[in-house]
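Undergrad: mind folding the following:
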Amino acid sequence: MLQSMTGYGIARRETDHYAATVEVKSLNSKTLDLSLRLPRFLQDRELEIRNLVTKTLVRGKVNLTFDFTRPRSAARLGVVLNQETLLAAYAELEKAAELVGAPKDQLFALALNLPGVLQAPTAEAVEEEEEVSWDELLPLVHEALERVNQFRRDEGQTLTAEILGYVERIRAQLTEVERYDPMRIEQVRLRLQMHLAEISANEHFNPIRFEQEILYYIEKLDIAEEKVRLGSHLQYFNETVGLPEYSGKKLAFISQEIGREINTIGSKANDSTVQHLVVGMKEELEKIKEQINNIL
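TA: Just a heads-up that it's a prediction; the model follows:
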């Protein structure tokens, strides 16, 4: 079954000490184009994460974001009093109060609320104090990637139904070409008979050369081989869709071969009815190619 390259997956974990979220987005791309955003303390795990994403998602334009936060409440973290800053601030406020004759009973509260007097520990310090095991966080990456793959499989089922529908419409139009082809050949035969009657009266008529040219002309108009090859390519396409391995690139190649046979039928048939059917087949083939661009 086909898989789409479009996918989305997210995994979260919250504890009393941290909240972690891994979010993965995937779009179509010819190769794996991976962009990572990791917290500082996981930078040394980048290569391991890249290898895991490459093995799991194979191809696509992938963005992986790993968010890691801790509670920032003062009750949990506590605060640090900068005594030097407090003393300096209080002294300056006391001088200012004496200068203007203001009361000094609120100076301590004012000094305590000035910037730099009370300080919370930095996030980096907290992370160093309460280190989180990579073995505890790694399952989040696996979970997010598996959800991306499940999204891809679900999307692939929809794409499979659409693409096989386009293939069946091409097959139906090929059946119409096969049904109409005997009438096209009969029209060609009647035109040749008419022209033969006209040119055989010419005194310079060379029957041997004329026969050779007729055989060449008939061969150029014959589309029997192209019809067989086109039917074979359509069958091979359907078989490839059902393969368990990733088949997007193979389907793209088969689509090129299908297009080649359709074009040859159109150029050799030299018939307006067949040309109309060929245009319809080309239209369905373009829909197939557009969808294959998003197939893994």
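Undergrad: make it CA atoms for all contacts and neighbour counts henceforth
TA: Fine.
Undergrad: what sits against Ala269?
TA: By Cα atoms under 8 Å, 6 or more residues apart in numbering, the residues touching Ala269 are 221-223, 275.
Undergrad: which strands or helices does the longest helix belonging to the chain pack on?
TA: Longest helix in the chain, counting residues (DSSP state H): helix 134-199. Helix 134-199 sits against strand 7-14, strand 19-27, helix 46-57, helix 224-241, helix 272-292, with contacts defined as 3 or more Cα pairs under 8 Å, 6 or more residues apart in numbering; DSSP states H and E.
Undergrad: just tell me which of these ends up closest to Lys95.
TA: For those, the distance to Lys95 is smallest for strand 19-27, at 47.2 Å, taking Cα to Cα.
Undergrad: buried residues, the closest one. List them.
TA: 20-27 (16 or more other Cα atoms under 10 Å).
Undergrad: got it, and stretch 217-225?
TA: Using 16+ other Cα under 10 Å as the test for burial, stretch 217-225 gives 221, 223.
Undergrad: check what contacts that stretch and list those residues.
TA: Contact with stretch 217-225 is made by 265, 268-270, as judged by Cα under 8 Å, 6+ apart.
Undergrad: structure for this one too, so we can compare:
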Amino acid sequence: MIESMTGYGSATNDKYIVEIRSLNHRYLEIFMKMPPYMLQHEIPLRNLIKSRFERGRFDVMITLKDEKSFGLKINREYVRNVYIALKQVQDELSIPGQIDMDTITGYRDYILEDKQEYDESTLFDTFQKALSSLEEMRIKEGSFIEKDIAKGVDKIMDINNEIKRLVPLDYERKRTKFIERIKSIVTGELIDPNRIYQEIVIMGEKLDISEELSRIESHISQIKNVINNEKVVGKKLDFLLQEINREVNTIVCKSANDEISRLVIEMKSEIEKIREQAQNIQ
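TA: Predicted structure coming up:
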């Protein structure tokens, strides 16, 4: 099942509001915003995200519904110790400058916050619900992307089959053209039919694209298998599309047939469309 990397999920109750947004990203990246007194739970909450998702940028915001304004106190003993220590170092090393409040405010611990009361189990429960809401949206979006990719893959297969149909005709055209060219250069009595046949075989091997077409079929089969049976498909899909594109480029170099060239351009266009979609999925 394909899952999009773009989504939004939220959960709320009488205590918490949890909002999680996810965007496209090559790897898994998490940014969390929560009250300072909840920071002790940041790592466990991050691990919950990692346990359910593989790729994407996640922006998490956690707030208390009835968060009361809390008092701030200056940690006077801490400020005094910092000032004395800095003053001693300044005197010992003859360091110029002034130690003032701007210096002190560079130290975070000089402010003490009143402790807030909150229910940890309810926090984690609400967070899990927000993750489920996000996952539901990502799966829903992924189903639309999956349909578009399936259509594109079928189109590539149809084009591949059409090129296969043209290969024998293209070979016969080249063979006839080659013989006519030889006859126009060499007089009839000097022509060795066996030699011409050997040259045609060598030419056919050099220009044969059946191997490339077979590999494209194999890659398409692998793409379908990945889409239908795996959850994390983005990177694999991108790799297989690169392989198909490589085979297509080889076909372009080998074939001089106008109709095949037109079909190849069409196939490359479909590959690019699918690659763009692959950037949006996990």
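Undergrad: tm score of chain vs chain?
TA: TM-score of the superposed chains, computed with TM-score structural alignment, normalised by the length of structure 2, equals 0.78; 240 aligned residues with a Cα RMSD of 2.3 Å.
Undergrad: just to revisit the earlier point, out of the contacts of Ala269 of structure 1, who's nearest Asn293 of structure 1?
TA: Of these, the one sitting nearest to Asn293 of structure 1 (Cα to Cα) turns out to be Gln275, at 27.1 Å.
Undergrad: helix or strand: which one has the closest residue to the closest one other than its chain neighbours?
TA: Nearest-residue entry for Gln275 of structure 1: Gly266, 5.5 Å, with adjacent residues in sequence omitted and distances by Cα to Cα, 6 or more residues apart in numbering. Here Gly266 of structure 1, judged by DSSP states H and E, is contained in helix 248-269.
Undergrad: mind listing what's buried in that helix?
TA: Residues 248, 251-252, 254-255, 257-259, 261-263, 265-269 are the ones in helix 248-269 of structure 1 that count as buried (16+ other Cα under 10 Å).
Undergrad: how close does Ile254 of structure 1 sit to Glu239 of structure 1?
TA: To Glu239 of structure 1, Ile254 of structure 1 is 11 Å away according to Cα to Cα, to the nearest Å.
Undergrad: counterpart of Lys61 of structure 1 in structure 2?
TA: The equivalent of Lys61 of structure 1 in structure 2 is Arg57 (alignment by TM-score structural alignment).
Undergrad: cool, Arg184 of structure 1 as well?
TA: Taking TM-score structural alignment, Arg184 of structure 1 has Asp170 as its aligned residue in structure 2.
Undergrad: and the gap between its match and Glu77 of structure 2?
TA: Applying Cα to Cα, one obtains 90 Å for the distance of Asp170 of structure 2 from Glu77 of structure 2.
Undergrad: which one's more surrounded, the two?
TA: Remark: of Asp170 of structure 2 and Glu77, Asp170 carries more neighbours, 18 against 10, as counted by other Cα atoms under 10 Å.
Undergrad: isn't the more buried one up against Asp258?
TA: No. Counting by Cα atoms under 8 Å, Asp258 is not a contact partner of Asp170 of structure 2; they are 9.9 Å apart.
Undergrad: including distance to Arg76 of structure 1, could the contacts of Ala269 of structure 1 go into TSV?
TA: Below are the contacts of Ala269 of structure 1 laid out as TSV (distance: Cα to Cα, whole Å):
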residue	distance to Arg76 of structure 1
Leu221	86
Asp222	85
Ile223	81
Gln275	77
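Undergrad: picking that back up, closest to Met194 of structure 1 among the buried residues of strand 19-27 of structure 1?
TA: Leu27 (60.1 Å).
Undergrad: nearest residue to the closest one in space, please, no chain neighbours.
TA: Nearest residue to Leu27 of structure 1, sequence neighbours excluded (Cα to Cα, 6+ apart): Thr6, at 4.5 Å.
Undergrad: now do the contacts for the one you found.
TA: Neighbours of Thr6 of structure 1 in contact, by Cα under 8 Å, 6+ apart: 25-28, 60, 151-152, 155, 294.
Undergrad: likewise for Met157 of structure 2?
TA: 217, 220.
Undergrad: which position in structure 1 pairs with it?
TA: Using TM-score structural alignment, Met157 of structure 2 pairs with Arg171 in structure 1.
Undergrad: likewise for Arg275 of structure 2?
TA: Match for Arg275 of structure 2 (TM-score structural alignment): Lys289.
Undergrad: against Ser255 of structure 1, how distant is that match?
TA: 7 Å.
Undergrad: over to Asn28 of structure 1?
TA: 18 Å.
Undergrad: what of Met183 of structure 1?
TA: As judged by Cα to Cα, Met183 of structure 1 and Ser255 of structure 1 stand 29 Å apart.
Undergrad: for Gln173 of structure 1, same thing?
TA: Separation of Gln173 of structure 1 from Ser255 of structure 1 (Cα to Cα): 16 Å.
Undergrad: what do you get for Arg169 of structure 1?
TA: In terms of Cα to Cα, Arg169 of structure 1 sits 14 Å off from Ser255 of structure 1.
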